[in-house]
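K.L.:
All I have is the shape, not the residue letters:
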């Protein structure tokens, strides 16, 4: 019998084209022909959209997708739901008191669930990639119990942002806050419960209770390096491992290179966290960086079109160290300086890139030199040589997988660039006619699998509209069993209802 908590999740992504398309976003309204008509203010507003709307698929995102889905599925596979209508478990959802009749427990005989650690330089795209990843997953699903008005809540994931100089006491409170937000509790409820609980071990037990009550699949601790590990007892991190052992939940960590020493001085912790994903490896690949620049420079607001030569690519690489956030910031400032320059406009080339970098980012060289030698950090120096060597071995596999992704993306880059250019305008045009964006995207993605060949934008639109307006056929037959489906609908923009799920009820 299928596990309903797993059945309600979206399937893993195996198609490289679909993955690249998901993480690659261009600017839908961009047209170089309109640049000459724009005021300086309009140009500044337009180029600033590069910071928030421009996205490109990065090599570690495939590994992140796989690790996240695997961790989530294993989290539910290692646990069992126990339900008893006589049991009355108080809960609070959308700031309303409800009674639940079930809890999910991990099997003590099973080994602890391992997850992943996403680590890399600041600005390489870790948090942004995580946000893009989670867009495909409903955060909360309410499963309807057949023949009853009861619901079984499933919190698929929690994102907990670690605060600067915080400790594990505050982390547990933040988990309560994240549960409140997931359940739509505008007034703090579970945050207050954990806040009022005295003692670190008691707070940990409250977190375990929340995991078992709301069937939480995975907890993602973002910016883990901000925790004050210096004044935090070593056994505090062991507390997280205790939660994993007791519930079989997945706990993943996301952070900068500082987290290497702060979390993994004890190699045992590194292995227990699970897969190590190095988000920084793409910054060393020159061919991959050239692809990123090529896609980025399809959007420019200079007076004349700029063709990027080898010297300019090298300058962009040297000044940004290949880090996507710094690259985009540098590119934006290249435009801002250009707009504000009075009289004759400067020539945009490699020297221009280096000049803008010196003018607006004088700190960048000093900062990026530190990235070349992460062991220069005082905390990292304290890490033992043995631990460092083992961590390099653990990260080697991640680096190899990322290189494979980079090679595939370079191979498909021209095709994906063309698709990314036309995708948003086509979807927007059809959406304006009155069709649902999600359904349009589904049809567009189906076309990509079949191959767009030499279809014009008009033909693509016609094909999608034809597919959307096609009457839906329903299979009929007295003897044919109805296939059970999970229907999810929005509830207060937070929850989803799942009907037709059958649970194994153990009393």
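P.N.:
It's in. As the structure is a prediction and not an experimental result, all values here were calculated from the model.
K.L.:
contacts and neighbour counts: CA atoms only from here.
P.N.:
Noted.
K.L.:
Between the two ends of stretch 111-123, how far is it?
P.N.:
35 Å (Cα to Cα, to the nearest Å).
K.L.:
what ranges do the strands span in the stretch 401-507 of the chain?
P.N.:
490-491, 495-498 (DSSP state E, counting those that start in this stretch).
K.L.:
And for the chain?
P.N.:
79-83, 89-93, 96-100, 102-106, 115-119, 140-144, 151-155, 157-161, 218-222, 250-255, 274-278, 490-491, 495-498 (DSSP state E).
K.L.:
Mind listing residues that contact the fourth one?
P.N.:
For strand 102-106, contacts defined as Cα atoms under 8 Å, 6 or more residues apart in numbering pick out 78-85, 87, 89, 152, 212-215, 246-248.
K.L.:
filter these to the buried ones?
P.N.:
With neighbours counted by 16 or more other Cα atoms under 10 Å, these contain buried members at 78-81, 83, 152, 212-215, 246-248.
K.L.:
can you list these in a markdown table and add distance to residue 197?
P.N.:
As requested, these are exported to a markdown table (distance: Cα to Cα, whole Å):
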| residue | distance to residue 197 |
| --- | --- |
| 78 | 29 |
| 79 | 27 |
| 80 | 27 |
| 81 | 27 |
| 83 | 27 |
| 152 | 26 |
| 212 | 18 |
| 213 | 18 |
| 214 | 19 |
| 215 | 21 |
| 246 | 20 |
| 247 | 20 |
| 248 | 23 |
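K.L.:
Looking at those, which one is closest to residue 116?
P.N.:
Nearest to residue 116, judged by Cα to Cα, of those is residue 248 at 14.0 Å.
K.L.:
Now do the contacts for that closest one.
P.N.:
75, 78, 79, 106, 107, 112, 113.
K.L.:
Let's see that with 6 Å instead.
P.N.:
75, 106, 112, 113 (Cα atoms under 6 Å, 6 or more residues apart in numbering).
K.L.:
Which one of these sits in the busiest neighbourhood?
P.N.:
residue 75 (27 neighbours; other Cα atoms under 10 Å).
K.L.:
Which residue is the nearest non-sequential neighbour of that residue?
P.N.:
Of all residues not flanking residue 75 in the chain, residue 249 sits nearest, at 5.0 Å (Cα to Cα, 6 or more residues apart in numbering).
K.L.:
check contacts around the one you found.
P.N.:
Counting by Cα under 6 Å, 6+ apart, the residues that residue 249 touches are 75, 217, 218.
K.L.:
Surely the last one touches residue 253?
P.N.:
Spelled out, it's residue 218. No: under the criterion of Cα atoms under 6 Å, residue 218 makes no contact with residue 253, lying 10.7 Å away.
K.L.:
One more to weigh against that first structure:
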């Protein structure tokens, strides 16, 4: 059965078990099949995503460059808050599996007991289930990059892992759902069944997700399926939509999340804007349950290292003809017009390039950034002005950007890494690799030319010359250019024709006036002999 399942799941991978150093994780195949735990430096490398870019693209026609600019939407430069989120999610996922080891004697019993609890037929809850799962909440301003960050982190993990004999199960490592726009728990359950069916090819939606099923029935089946398929973590995005729920819908959904964590053992991560705090802080009990890994609150980025790292990395992607160096004035203008909101900063940079191409200015200036912000980001201007004012009375008008009145929420002092230094090292490493690659290409071109019976010194000279002039050319192109260079060097030097002395030309010109040929003119002047004179006896 697993072989058939494996063939039908293109996004699944067969379990490869890694040795676990921590005793909490040893002997648990659900944890052993996960990727190794990343250090901060490893997480930085894994999370970074810099789309392909070639300087030559700046010389393409305007309509092609317009289509290249949206590539910036895929750009992702991790900063310290992203690395912190990766570590918290890693802990959430792994510790959620500690109490759910399919090799343990009590695993089947735990499944049955949890199912009875969900049906309301039992009171006891297995201690080792609820003691390991936890939850945490990520709140932040709209556009700060919460969803993008968690999706980058989820991409580090396979979503499905197939465990063969003797376990014989398909592990769902993570499942991400969006909270329905109306805050309906029933809609959330239906979406859950649909997502599971798409992943596994099952028919849970047809069996349990129709509208005729009650919410309590759906919730029961949802919890049972989550346990049965070993869901590692459930991520609920846009949690602020619970504010629109009717008839105590938000309270029902929050209670359901609590049940998943405490009684079924499924970790839950909730993501939302600042509006979500009114839901999560309805009472201390719910707020505490959303803080198993500690709350994360992402407000606007402040000027400093993280902001500079982001802008400097993003600034490499330019499709305007006149490359613009990042100055302090440009950096501060971009911050002032975006107020540290990452999504707005990226859009401003992209839109400014589009404006530069459109107007044929082919450059970016602080004035252009301000003009683009005024013309193309009109809808968010009131929120940005509120943030810029710093006045609580203005900021309170927009719940999505309402700062949390809490102490500094990100403490990196004890496990910080110098991101600027890390990026500089990566640049130096890329430059070193490029130099090694060029040296290798140079050697190959020289050897190929010598193999064509070319002179060794001339081959080296030709290869060095063309590689210096055309560093981005392929090896085949360099060979062609080197052969052309050698051919030009080996052409025989054509001697210039001897010029006729001026006085002889004068004699010829004078003869022309007398209607005499050049021969007759030179013969009369005794510069040449009459051939017949040689035969006179």
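P.N.:
That came through fine. Predicted model, so just to flag it, every value in this text is computed and none were measured.
K.L.:
the more surrounded of residue 218 and residue 253 of structure 1?
P.N.:
residue 218 (26 against 22).
K.L.:
What separation is there between that one and residue 440 of structure 1?
P.N.:
30 Å.
K.L.:
what does residue 364 of structure 1 give?
P.N.:
Taken as Cα to Cα, the span from residue 364 of structure 1 to residue 440 of structure 1 is 42 Å.
K.L.:
Looking at these two, which has the bigger crowd around it?
P.N.:
In terms of neighbours (other Cα under 10 Å), residue 440 is the more surrounded of residue 364 of structure 1 and residue 440; the figures are 21 against 16.
K.L.:
Find the residue closest to the more buried one in space, skipping its chain neighbours.
P.N.:
residue 427 (6.4 Å).
K.L.:
Run the chain-centre distance for stretch 74-89 of structure 1.
P.N.:
28 Å (Cα atoms, centre = their mean, to the nearest Å).
K.L.:
again but with stretch 58-74 of structure 1, I slipped
P.N.:
Distance, centroid of stretch 58-74 of structure 1 to centroid of chain: 10 Å (Cα atoms, centre = their mean).
K.L.:
before we move on, what about stretch 442-462 of structure 2?
P.N.:
Using Cα atoms, centre = their mean, the offset of stretch 442-462 of structure 2 from its chain centre is 41 Å.
K.L.:
Residues in contact with that stretch: which ones?
P.N.:
residue 482.
K.L.:
Quick one: average offset of stretch 305-314 of structure 2 versus structure 1, please.
P.N.:
Aligned to structure 1 and superposed, stretch 305-314 of structure 2 gives a mean residue distance of 1.8 Å (mean Cα distance after the TM-score superposition for structure 1).
K.L.:
For that stretch, list every residue counted as buried.
P.N.:
Of the residues in stretch 305-314 of structure 2, those buried (16+ other Cα under 10 Å) are 306, 307, 308, 309, 310, 311, 312, 314.
K.L.:
Tell me the spatial nearest neighbour of the first one, not counting adjacent residues.
P.N.:
I take that to be residue 306 of structure 2. Per Cα to Cα, 6+ apart, closest to residue 306 of structure 2 is residue 79, 5.8 Å.
K.L.:
Trace that neighbour over to structure 1, please.
P.N.:
Matched to structure 1 by TM-score structural alignment, residue 79 of structure 2 sits across from residue 58.
K.L.:
now do residue 177 of structure 2
P.N.:
Matched across to structure 1, residue 177 of structure 2 falls on residue 160, judged by TM-score structural alignment.
K.L.:
Now do the same for residue 416 of structure 1: its match in structure 2.
P.N.:
In structure 2, residue 416 of structure 1 lands on residue 426 (TM-score structural alignment).
K.L.:
Report how many residues lie close to its match.
P.N.:
By other Cα under 10 Å, neighbour count at residue 426 of structure 2 equals 13.
K.L.:
can you check residue 318 of structure 2 too?
P.N.:
Count around residue 318 of structure 2 with other Cα under 10 Å applied: 24.
K.L.:
Tell me how far the alignment partner in structure 1 of it lies from residue 289 of structure 1.
P.N.:
Under the alignment (TM-score structural alignment), residue 318 of structure 2 pairs with residue 300 of structure 1. The spacing between residue 300 of structure 1 and residue 289 of structure 1, counted by Cα to Cα, is 18 Å.
K.L.:
Report the contact partners of residue 65 of structure 1.
P.N.:
Contacts of residue 65 of structure 1 (Cα under 6 Å, 6+ apart): none.
K.L.:
where's it relative to residue 463 of structure 1, distance?
P.N.:
30 Å.
K.L.:
what does residue 154 of structure 1 give?
P.N.:
From residue 154 of structure 1 to residue 463 of structure 1 the distance is 38 Å (Cα to Cα).
K.L.:
can you check residue 409 of structure 1 too?
P.N.:
The value you get for residue 409 of structure 1 to residue 463 of structure 1, if Cα to Cα is used, is 27 Å.
K.L.:
out of the two, which sits in the busier spot?
P.N.:
Per other Cα under 10 Å, whichever of residue 409 of structure 1 and residue 463 has more neighbours is residue 409, with 21 against 15.
K.L.:
So the more buried one versus residue 370 of structure 1, what's the distance?
P.N.:
29 Å.
K.L.:
Same question for residue 125 of structure 1.
P.N.:
The value you get for residue 125 of structure 1 to residue 370 of structure 1, if Cα to Cα is used, is 18 Å.
K.L.:
do residue 310 of structure 1 as well
P.N.:
Relative to residue 370 of structure 1, and taking Cα to Cα, residue 310 of structure 1 is found at 26 Å.
K.L.:
Any idea how many residues pack against residue 372 of structure 1?
P.N.:
For residue 372 of structure 1, the count of nearby residues is 10 (other Cα under 10 Å).
K.L.:
ok, it - contacts?
P.N.:
Residue 372 of structure 1 neighbours (Cα under 6 Å, 6+ apart): none.
K.L.:
Just give me the match in structure 1 for residue 280 of structure 2.
P.N.:
Mapped onto structure 1 by TM-score structural alignment, residue 280 of structure 2 lines up with residue 263.
K.L.:
before we move on, what about residue 225 of structure 2?
P.N.:
So residue 225 of structure 2 corresponds to residue 210, using TM-score structural alignment.
K.L.:
What is the burial count for that match?
P.N.:
That count, for residue 210 of structure 1 with other Cα under 10 Å as the rule, works out to 18.
K.L.:
Give me the most central residue, structure 1.
P.N.:
Nearest to the geometric centre of structure 1 sits residue 130, at 1.4 Å (Cα atoms, centre = their mean).
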